[in-house]
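Novice: sequence first, then the predicted structure:
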Amino acid sequence: MSEHSAEHVPDDYFEPASWESRYAGEGTWWSGAPNAQLVDLAAGLAPGTALDVGCGEGGDIVWLAQRGWRVTGADFSDNGLARAARHAEQAGVGDRLERWRVDAREFDAGGRTWDLVTTHFLHPPDAGMTDVVRRLAAAVAPGGHLLVVGHSPSQHHTRLDEAKRRAMWLAQDLLPAVPEDFEVLVVEQRPRTVVHDGRTFDVDDSTLFARRRG
C-alpha cells in the first residue's frame, strides 16, 4: 500500500474490516503515485512478473504495469482490490493485472513464483513482519528480487499508540527472515522528506532489497 500519514490510520488498523470501510468511501485514500523506493530500486529491472502484497489502491501496480510488468495485486480488502483494478483500467493497463484477496499474515504462494515480490508500508501487529517476509521470500523466482519497505520508528510517529509503534521495524530486523539463497543488496534506512498538512517531515524508509540466486 502506498504511504499515508501514520497519524490518520483507521481505528482497527490491523484487520480487514477497517480497510473495507475505508476503501468503501468516496475519493481516494492514497496519492496514486508509486512509492519512492520502488521507483528507485525497480526501475532498472527487466520487466517480468510481479506480486505487490498490500497493494491498496494500486499506485505501484499501475507504475509496474506501465513499464511492461504483469502484476498480481494482493490485498486483504476486496474494496481496495476493486479500486486498484479501476485505477489500472483508467491507466490503460487493466489487462496486465491479476487480483488476489489474501491476508499477508496467512500468505502462501503454493509454489507459484514471481520475478519481483514487493510490499510497501505493511505493518502486521506484534512484530509480525519477519514472518511475512519469510512467506514472501518463498514466492520469489530464482534470479528474482524481493523488495520490502516500511515505516521506520521515528519521532514523526510519537502520537501513535503502542501497538502501532511495535508494528514498525528497521530494515536489519528482517534479515533473519531472508533465506540463505538470497543475496542482500540493500538493507538500510533511506531518508525521505514528506509533506503533510502543510508541514514537512524527514522520515526514514526501512528498506530491504534482495535477489534470489538463480
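Specialist: Perfect, thanks for sending it.
Novice: for the rest of this, base every contact and every neighbour count on C-alpha atoms.
Specialist: Fine.
Novice: buried residues in stretch 193-213?
Specialist: Across stretch 193-213, burial judged by 16 or more other Cα atoms under 10 Å covers 203-212.
Novice: now those residues in TSV, with distance to residue 83 and secondary structure?
Specialist: TSV is the format used below for the buried residues of stretch 193-213 (distance: Cα to Cα, whole Å; DSSP: H, G, I helix; E, B strand; the rest coil):
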residue	distance to residue 83	secondary structure
203	28	strand
204	28	strand
205	25	strand
206	27	strand
207	26	strand
208	27	strand
209	27	strand
210	29	strand
211	30	strand
212	31	strand
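Novice: could I get these as CSV with distance to residue 175?
Specialist: Below are those laid out as CSV (distance: Cα to Cα, whole Å):
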residue, distance to residue 175
203, 21
204, 18
205, 16
206, 12
207, 11
208, 8
209, 10
210, 10
211, 13
212, 14
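Novice: closest to residue 141 among the residues you listed?
Specialist: Nearest to residue 141 among these: residue 212, at 7.1 Å, using Cα to Cα.
Novice: how near is that closest one to residue 88?
Specialist: Relative to residue 88, residue 212 is positioned 29 Å away (criterion: Cα to Cα, to the nearest Å).
Novice: quick check: longest helix of the protein.
Specialist: The longest helix of the chain (DSSP state H) is helix 78-90.
Novice: adding another structure so you can compare the two:
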Amino acid sequence: MTTHEDGSTVPRPASESFWEPHYQRNIRPWSGLPNAVLADITADLTPGSVLDIGCGEGGDALWLAGKGWKVTAVDVSATVLERARAQAAERGLTANVTFEKCDVSQSLPNGSFDLVSAQYSHTPIDIPREQVLRRAAESVAMQGLLLIVDHASTAPWSWNQDPDVRFPTPQDTLEKLGLDENHWQPIRVEAAQRTASGPDGQRATVTDNVIALRRADR
C-alpha cells in the first residue's frame, strides 16, 4: 500500500507490489559488474546520455557513469534505488548518474538519449512489454543506439524453471516492435552464448538475445 499525506492509502501498482518486497527480502550483495553484452557493445562508443530501463541495483548505470556517460536510471523499487544511490555516492559518481523511481509499464522519463538500454526486462508481472520497448525506441536520439538484451535460455539458478517455456527469437522481438526499417540500422540482431555466474558462484552457459539498432535515416 502507498500512504498519502492525508493518511489515505491506495494499492501499489502490480509491478511495484512484486519488486519492492523482492528487493526488501533480497539483501545479497550485488557483483557491481555491468551486463556483459552492454560492456561489449558500448566499449567503443563515445559517452553521451543514456537511459537505463529497469536498473536494479545499478550495476550497468554505475559502470556507464564511471566511463563518462550521463545516466538516467529508472526502476520501480524505492528500496533498490536507495541501494544504487548509496553505491553512486560511495564511488563518487553522483554527478554522472540520476536514479528515478518509474513504473516503466506506465511511462518513461522525458527526453531523448544517445543510448537506451533495456537489459533482461523480463518480469513475472503481466506488463505491456512491446509497448514499453516501443517507448524505449522513441526515446533514442538521432544516431543513438537502442540496446535490448533478453534471456533466451534458463540458467540453473533462475526463478523460472518451467521446462516448457518458449523464448522468442531476436527476430520475433524485433518484428513485434514494428519499427520503420528506413529509420533503424541493425547493428547486431542475434542469439549469442556466454558463460554466466550465479549468486552462489555457479557457472553455466546461457544464451542471450541481442538486439542493437541505430536510429538513422537510410
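Specialist: Alright, I've got the coordinates. Bear in mind that the values here come from a model prediction, so they are computed numbers and not experimental data.
Novice: and the residue in the second structure that residue 184 of the first structure lines up against, which helix or strand is it part of?
Specialist: Under the alignment (TM-score structural alignment), residue 184 of the first structure maps onto residue 186 of the second structure. Residue 186 of the second structure belongs to strand 184-197 when assigned by DSSP states H and E.
Novice: ok, and for that strand, which residues are buried?
Specialist: For strand 184-197 of the second structure, the neighbour count (16+ other Cα under 10 Å) marks 184-185, 189, 191 as buried.
Novice: repeat for stretch 106-116 of the first structure
Specialist: So for stretch 106-116 of the first structure, counting by 16+ other Cα under 10 Å, buried means 107, 113-116.
Novice: residue 66 of the first structure: which of these is nearest?
Specialist: Closest approach between these and residue 66 of the first structure, by Cα to Cα: residue 116, at 15.1 Å.
Novice: hang on, the closest one is in a helix, isn't it?
Specialist: No - under DSSP: H, G, I helix; E, B strand; the rest coil, residue 116 of the first structure falls outside any helix and is assigned strand.
Novice: was I right about it contacting residue 146?
Specialist: Yes - if you go by Cα atoms under 8 Å, residue 116 of the first structure and residue 146 touch, sitting 5.9 Å apart.
Novice: who touches stretch 117-131 of the second structure?
Specialist: Stretch 117-131 of the second structure is contacted by residues 14-15, 18, 35, 50-54, 105, 133, 146-151, 176-177 when judged by Cα atoms under 8 Å, 6 or more residues apart in numbering.
Novice: first-to-last residue distance for it?
Specialist: Start-to-end, stretch 117-131 of the second structure (Cα to Cα) is 15 Å.
Novice: buried ones in that stretch, by neighbour count?
Specialist: Quick answer for stretch 117-131 of the second structure (16+ other Cα under 10 Å): 117-121, 131.
Novice: same check on stretch 65-83 of the second structure?
Specialist: Neighbour-count burial for stretch 65-83 of the second structure, counted by 16+ other Cα under 10 Å, picks out 65-66, 68-81.
Novice: tell me the angle of the strand or helix carrying residue 21 of the second structure relative to helix 78-90?
Specialist: Assigned by DSSP H and E, residue 21 of the second structure belongs to helix 14-25. Counting by axes from the mean of the first three to the mean of the last three Cα atoms, to 10 degrees, helix 14-25 of the second structure lies at 60 degrees to helix 78-90.
Novice: next one: helix 14-25 of the second structure to chain centre, how far?
Specialist: A distance of 16 Å separates the centroid of the chain from that of helix 14-25 of the second structure, by Cα atoms, centre = their mean, to the nearest Å.
Novice: what sits up against that helix?
Specialist: With Cα under 8 Å, 6+ apart, helix 14-25 of the second structure has contacts from 76-80, 103, 125.
Novice: you'd agree residue 63 of the first structure is up against residue 34?
Specialist: Yes - using Cα under 8 Å, residue 63 of the first structure makes contact with residue 34 at a distance of 6.2 Å.
Novice: buried ones in stretch 23-37 of the first structure?
Specialist: 23-24, 32, 34-35, 37.
Novice: and the furthest pair within these?
Specialist: Using Cα to Cα, the buried residues of stretch 23-37 of the first structure span at most 28.0 Å, a distance reached by 24 and 37.
Novice: just the strands from the first structure, written as ranges.
Specialist: In the first structure, the segments counted as strands under DSSP state E are 49-53, 70-75, 97-101, 114-120, 140-151, 182-196, 199-212.
Novice: my read: residue 77 of the second structure touches residue 101, true?
Specialist: Yes - using Cα under 8 Å, residue 77 of the second structure is in contact with residue 101, at 6.8 Å.
Novice: nearest to residue 201 of the second structure, of the buried residues of stretch 65-83 of the second structure?
Specialist: The nearest member of the buried residues of stretch 65-83 of the second structure to residue 201 of the second structure, counting by Cα to Cα, is residue 80 at 22.0 Å.
Novice: what about the residue lying closest to the closest one once chain neighbours are set aside, how many neighbours?
Specialist: In space, and not counting its chain neighbours, residue 80 of the second structure is closest to residue 57: 5.4 Å by Cα to Cα, 6 or more residues apart in numbering. Counted with other Cα atoms under 10 Å, the neighbours of residue 57 of the second structure add up to 25.
Novice: so residue 57 of the second structure versus residue 91 of the second structure, what's the distance?
Specialist: Separation of residue 57 of the second structure from residue 91 of the second structure (Cα to Cα): 14 Å.
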